[in-house]
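K.L.:
3D, please:
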Amino acid sequence: MRPEDNSLNHFTSSGGQSIFRGDRLPAELQGDFFTPEPVGRLIRRAKVINQNGKVSLQNAYHQKEFIASSDMNFRPVNTATGPDGLLYIVDMYHGIIQESEWTKEGSYIRPQILARRLDKNNGLGRIYRVVHDDFKPDFQKPQLLNAPSRTLVSYLNYPNGWWRDNAQKLLIVRGDKSIVPALKEMPVKQPSFWQKLFSRPAKTEHLTKIHALWTLEGLEAIDKNTLFQAFKDENAQVRKTAVWISEKFLKQNDSETLQQLQTLQNDPNPEVKIQLALSLRALPDNLGNLLVQEIISKNPTIPLLAESEKSRFKTAEAIARRKEEFHKLTPLDRALLTKESVIFQQVCVACYGQDGKGIALGSNDMVAPPLSRLKRINGDKATVIRILLNGLSGPVEGKTYPDVMPAMGHNDDEWIAAVLSYVRNDMYNKAPIIRPEEVKEIRAQTANRQKYWTLDDLEASAK
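P.N.:
Presented below is the predicted three-dimensional model:
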């Protein structure tokens, strides 16, 4: 919290993110990133900043939000562009947003919930439509399911991205190859073609080309000549898309495609070069890696190229190490770790990150202590079992974190054992597997404990 007014100083969670791609709100909103924060009862609008191929987000307002509500039941959970070209917001409209571990009897928040009768508000919901006085909604009702494929092709040029996306989806689901010739014409035609085909100026010409290329790819009808023409398109996003799709031919070690791609090594756009480096890795031999290194060396002003290669190398190294360690385990232990790898992705990644090094809050602060190479994680089994069963609060190694480690004791012994065994055998940790029966023993010893552990408590219990 901010000490001056107790407002949130960082997001606790977010969901339902979307890029607004409609055409019935001011142009300055098009391409902006919207994400709800249901705990803070707000919606962030962020500008998408592209600096030399590296994309980041920046709040569109200074110390303000697109929407912030004082209604304690406002719980926005989703955003979307609608068929009428406007922005839609789904509000779960729920009194309680926290998990039961945070709101149980004896917690600080429970009396606040009861006093405000927030526990009584459930089973409701709202959908908001964001409008603007200077724009009228698009009143054309979608009839895409009944539209002929040729009509769907024309919607690939619609100014509202909702229509383009759904037209592309239906064309691919139908598998109608009769429209392939028309699709192949799109990436190579000039503006006059779009005026004639759609009876209106092509404001979204480059987007239409991108949709056409991906629709051809989805129909398994993309050919090299169409891609080669797209490599030369005046729009960098079209060139980038064509490079991406060309991976189909690179995986077949197609020399003609590789030769054409190499002409893009001097492309003026950083995003095209970054995509080229990513796609060349699809080559089945080491040639791709050599070409990527060549691109990196020639482009020191595009740091994302080197960063991406470094990340790829670390990932490959980690996968190889995990495989080696995995094969040393017994079948029972393999099953245990496999189960937790799924649990970790679902439950733990948001606070600790994929590598266990923690998630930054946008400053030097971290959401939670790191797990990677942590002495406590690799140490006494009983200590880590106690922490997961009953949670942990207070400073860790002298540092205070925004939230406590919630208790997970409502899960069964196998779940607890799987989580701890995975963490103790990944993220550069190496410690003995924890068995469900060991969890059962500690659970029995701490059955009457109702509060979180602190490090002082844990040290005392270990004596």
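K.L.:
CA atoms for contacts and neighbours, from now on please.
P.N.:
OK.
K.L.:
buried set for the top strand by length along the chain?
P.N.:
In the chain, assigned by DSSP state E, the strand with the most residues is strand 42-51. Buried positions in strand 42-51, judged by neighbour count with 16 or more other CA atoms under 10 Å: Leu42, Ile43, Arg44, Arg45, Ala46, Lys47, Val48.
K.L.:
the inter-axis angle of the following helix or strand past that strand versus strand 42-51?
P.N.:
Next helix or strand after strand 42-51 toward the C-terminus (DSSP states H and E): strand 54-59. Interaxial angle of strand 54-59 relative to strand 42-51 (axes from the mean of the first three to the mean of the last three CA atoms, to 10 degrees): 140 degrees.
K.L.:
which helices and strands does the following helix or strand past strand 54-59 pack with?
P.N.:
Next in sequence after strand 54-59, counting helices and strands by DSSP H and E, comes strand 67-68. Where contact means 3 or more CA pairs under 8 Å, 6 or more residues apart in numbering; DSSP states H and E, strand 67-68 is packed against strand 42-51.
K.L.:
so the helix ranked longest in the chain versus strand 54-59, what angle?
P.N.:
Counting residues, the longest helix found in the chain (DSSP state H) is helix 303-327. For helix 303-327 against strand 54-59, the angle between stretch directions is 100 degrees (the same axes, to 10 degrees).
K.L.:
So what's the gap between helix 303-327 and the chain middle?
P.N.:
20 Å (CA atoms, centre = their mean, to the nearest Å).
K.L.:
Kindly report the same for stretch 321-334.
P.N.:
Distance, stretch centre to chain centre, for stretch 321-334: 29 Å (CA atoms, centre = their mean).
K.L.:
For it, buried residues please.
P.N.:
Those buried within stretch 321-334 under the rule 16+ other CA under 10 Å are Phe326, Asp333.
K.L.:
for the stretch 251-400 of the chain, what spans make up the strands?
P.N.:
Shown for the stretch 251-400 of the chain, no strands are assigned by DSSP state E, counting those that start in this stretch.
K.L.:
how about the helices in it?
P.N.:
Here the stretch 251-400 of the chain has its helices, by DSSP state H, counting those that start in this stretch, at 255-262, 270-280, 287-298, 303-327, 331-343, 349-352, 375-378, 381-390.
K.L.:
And this one, please, so the two structures can be compared:
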Amino acid sequence: MTRIHYLFITTLSLAFLACNQGHQQQTENKHEKDSLAMREKFAASPVLDAKAAIGQMQFDKGLEVQLVAAEPMVVAPVSMTFDERGRMWVVEMTGFMPDTAGTGEDKPDGKIVILEDTNRDGVMDKRTVFLDSLILPRALCLIENGVLVATPPQLWFIENNGDKPGKKTLVDDQYAAGGNVEHQPNGLLRAMDNWIYNAKSDRRYRKVGDKWLKESTHFRGQWGITQDDQGRLYYNNNSENLLGDYFSPGLGGTNPLQQNAAGFDQKIVPDNRTYPLRATPGVNRGYQKGTLDDSLRLVNFTAACGPVIYRGQLLPATYAGNAFVAEPSANLIKRNILSDSSYVVKGVQAYQQKEFLASTDERFRPVDLRTGPDGALYIADMYRGILQHKTYLTEYLKNEIKMRNLTLPLNCGRIYRIVPAGSHPAPVAFEPTAANLLAKLGDANGTLRDKAQQLIIDQHLTTMAPDLRSMLKDAAAPLKQLHALWTLEGLHQLTIEDINSIWQQGPPALKMQALAAWPSIVNSSNIKTAVAALDTLADNPYLAPAVAYVLPAVSKFDKSAATRLEDKMIKAYAPNRYVAAALVNNAAKREAALLKQVIAWNPDTTLVLRRQLEAVLKNADNQANAQKMEALRKALPQGYKIFNTVCQTCHGKRGEGIASMAPPLNESNWVNGNKKAFISIVLYGLTGPVEVHGKMYKAPEINGDMPGIGASDEFSDADIAQLLTFLRSAWNNKADKVSAADIQQVRKANNGRQKPFTAGELAN
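P.N.:
Here you go, the predicted structure:
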């Protein structure tokens, strides 16, 4: 190389470096300039009256946001539903986070209220307090002559005597035991299959006569739950747009060792991008790179909740079947468009770079969405500043709250409805006649169809069975058929003849529903007829998962038939992940024997059924640690308490991890490994991919960020030390203790740190 060439190349390199540094500096300056501009523009968050708040909203053209109720008519609404008179029942969680320390959170000031529009102008003008003196109530469900009310940790059924509370029946004293306000069961969705399902829960409930049934089901979601026209459930967690099921909710969920059954808890809409209208620095980890963009807007969901499948007819037809999701941290509501392919449901965001509804008002906090009896889309807005619970509140967010005076007021709340512009739909009430209820089973509004089904069942109108059977045969009206099927089931009038008729002549989707309903009517006298039909249905790949899921019901009355059918399905569908999951569900307490049988038939180590069985057997180790865990609970009570209220909500009660949320704690290299690294994670949090058990976990498979609890005023260093000692001793973990001095040492070494660690930082 000549000297001239060398100087030329050197000059070019220096010029490129200078240009690159200049570009980087311009990018950093632009980020700082954009951030400062947005800070200045949204430096204050004034309290607006409801009409002014509507003026801060942008929404789809051709629609209109109308005020339904505002303070003092309603305060801090978190959940709502409608009765047969068109009245709205609302849960008011007025005690949520009175300040950044949660002072007075245990004060009994929550309420269940009834709102009524007496002059039928679309605005609620009458408020009746049905129940008061509740501590952080979270959900309700209307059924028969009363209402289910969730007030942690209990679930109560309270009779309604003229809009006054009557006899109380304790349905479940452990309904919301453990966890915290953000991570306790809620929802109480009365689904098409006549069971009541919950978010953040693996339990379902049903009233039969004077008795309440409680059964295991699949674990679902975090806050809010909804269903589509097929009765499939949808939900989410704070960082996931929309999750859901491909199959009827009553199928499966009975093998306690099975986690993540294929076809349930699926990522329906994997795109978690958000497009706020305003700067949103007031999110818990707003200081963290990637949480906010250059204009300080939230990049991805961080408080997704209150989903609803719009099943009304009032909005334009293009909205029917869409999934709407609330994001109160970003003051917006997301719209997603869903589509079916076989039984698989997938979805995409309706728009890019915009939202269905977004507001520049930081206090707009949509937390629950509903399709109303009038067909409007209803929004419950807590309308308050503090949204994050104290357990996870960072110093950064405390400062944001202070800067914009977001603590007060605490006495606001709004309910809106979205309608076509210029329309004013009146409240819809039910005429309690059999003819009207039957007609409503075919209404275009799914909310009215659901209510008609529920009222027929609640009133025990068994005389309607013949009409329902006629409706069941109406192939021209598939939605009528679905509701007729499940209404008969709810009345205990469904027969094997009804089911057989569908299995022989019905469309595939209805056959799937009939399979889900069949276990409720199977008995020793009709099992043989059913087995012959199931054998034929099992040949259809579309129906095969549901057939496999009803095998436990077959086994209850004919074990040999169940064994034959199981063997047939293993050989036909062992590579099918959905059928395999159903077969694993059927193999409760005999997984090892079934695995041996599968290997003898086909030793392929990659076989889907084999791998699912092996995963379940690994989970069995957790069950063997019950005595050890009880001893730890007694020895380390504070550690157990914090685990139960904070950690298990994302990592699972047995430390096995929860899909879409967090990786396992049991046998984790992080829990059992370097003490300082583990302390650092718990104090400051962890962000990004993390390797556990040799497997790399990253978003969206799990929540990309684990919040730390080091800034919480709830826990002392001694408390945190006991938690870590508990975790390092729990299940199969075997690591040394952690002391308060260890905690203090890590705090000192990281003095002033707010942002979470990455796995790479801790590995060094």
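K.L.:
returning to what we had before: who does the longest helix of structure 1 touch, helix- and strand-wise?
P.N.:
helix 270-280.
K.L.:
what angle sits between the helix it packs on and helix 287-298?
P.N.:
Going by the same axes, to 10 degrees, helix 270-280 of structure 1 makes 150 degrees with helix 287-298.
K.L.:
Run through who's touching helix 270-280 of structure 1.
P.N.:
Contacts to helix 270-280 of structure 1, defined as CA atoms under 8 Å, 6 or more residues apart in numbering, come from residues 52-53, 236-237, 239-240, 243-244, 246-247, 250, 261, 264-267, 288-289, 291-292, 295, 302, 304-305.
K.L.:
same thing with stretch 7-15 of structure 1?
P.N.:
So stretch 7-15 of structure 1 is in contact with Met1, Arg2, Thr35, Pro36, Glu37, Pro38, Val39, Gly40, Val77, Asn78, Leu361, going by CA under 8 Å, 6+ apart.
K.L.:
Next, report how far stretch 229-246 of structure 1 is displaced from the centre of its chain.
P.N.:
25 Å.
K.L.:
elements contacting the longest strand of structure 1?
P.N.:
Packing partners of strand 42-51 of structure 1 (3+ CA pairs under 8 Å, 6+ apart): strand 33-37, strand 54-59, strand 67-68.
K.L.:
That strand aligns to what range in structure 2?
P.N.:
Matched against structure 2 by TM-score structural alignment, strand 42-51 of structure 1 falls on residues 332-341.
K.L.:
mean per-residue distance, that stretch to structure 1?
P.N.:
In the superposition against structure 1, stretch 332-341 of structure 2 averages 1.9 Å from its aligned positions (mean CA distance after the TM-score superposition for structure 1).
K.L.:
wait, what's in contact with Phe34 of structure 1?
P.N.:
Here Phe34 of structure 1 is in contact with Gln17, Ser18, Ile19, Phe20, Ile43, Arg44, Arg45, Ala46, Thr79 (criterion: CA under 8 Å, 6+ apart).
K.L.:
So which residues make contact with the match of strand 42-51 of structure 1?
P.N.:
Residues contacting stretch 332-341 of structure 2 (CA under 8 Å, 6+ apart): 269, 274, 276, 321-327, 345-351, 355-359, 366.
K.L.:
Can I have the buried ones of these as a PyMOL selection?
P.N.:
Per 16+ other CA under 10 Å, the buried members of the contacts of stretch 332-341 of structure 2 correspond to this PyMOL selection:
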select buried, resi 269+274+276+321+322+323+324+325+326+327+345+346+347+348+349+350+355+356+357+358+359+366
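K.L.:
for the helices of the stretch 251-400 of structure 1, which one sits closest to Pro159 of structure 1?
P.N.:
Taking CA to CA, helix 270-280 is the member of the helices of the stretch 251-400 of structure 1 nearest to Pro159 of structure 1, at 23.9 Å.
K.L.:
Next, the buried residues of that closest one.
P.N.:
Going by neighbour count (16+ other CA under 10 Å), the buried part of helix 270-280 of structure 1 is Pro270, Glu271, Val272, Lys273, Ile274, Gln275, Leu276, Ala277, Leu278, Ser279, Leu280.
K.L.:
Comparing the helices of the stretch 251-400 of structure 1, which comes out most buried?
P.N.:
Highest mean neighbour count among these (mean count of other CA atoms under 10 Å): helix 270-280, with a mean of 23.
K.L.:
what's the angle from that one to helix 255-262?
P.N.:
150 degrees.
K.L.:
Show the contacting residues for Phe228 of structure 1.
P.N.:
Contacts for Phe228 of structure 1 (CA under 8 Å, 6+ apart) come out as Ala242, Thr257, Gln260.
K.L.:
Point me to the helix or strand that includes the alignment partner in structure 2 of the first one.
P.N.:
It stands for Ala242 of structure 1. Aligned by TM-score structural alignment, Ala242 of structure 1 pairs with Ala514 of structure 2. Secondary structure from DSSP H and E places Ala514 of structure 2 in helix 508-517.
K.L.:
packing partners for that helix?
P.N.:
Applying 3+ CA pairs under 8 Å, 6+ apart, we find helix 508-517 of structure 2 packed against helix 478-490, helix 496-505, helix 544-549.
K.L.:
which parts of it are buried?
P.N.:
Residues of helix 508-517 of structure 2 classed as buried by neighbour count (16+ other CA under 10 Å): Leu510, Lys511, Met512, Gln513, Ala514, Leu515, Ala516, Ala517.
K.L.:
so how far does that helix sit from its counterpart in structure 1?
P.N.:
Counting by mean CA distance after the TM-score superposition for structure 1, helix 508-517 of structure 2 comes out at 1.3 Å.
K.L.:
tilt between that helix and helix 527-537?
P.N.:
Going by the same axes, to 10 degrees, helix 508-517 of structure 2 is angled at 140 degrees with respect to helix 527-537.
K.L.:
between helix 508-517 of structure 2 and helix 496-505, how big is the angle?
P.N.:
Using the same axes, to 10 degrees: helix 508-517 of structure 2 against helix 496-505 is 150 degrees.
K.L.:
dump the residue contacts of Gly175 of structure 1.
P.N.:
Leu219.
K.L.:
number of nearby residues for Pro552 of structure 2?
P.N.:
Other residues near Pro552 of structure 2 come to 20 when the count uses other CA atoms under 10 Å.
K.L.:
Now it. Nearest residue, chain neighbours left out?
P.N.:
Using CA to CA, 6 or more residues apart in numbering and skipping residues adjacent in sequence, the residue nearest Pro552 of structure 2 is Asn586, 5.7 Å away.
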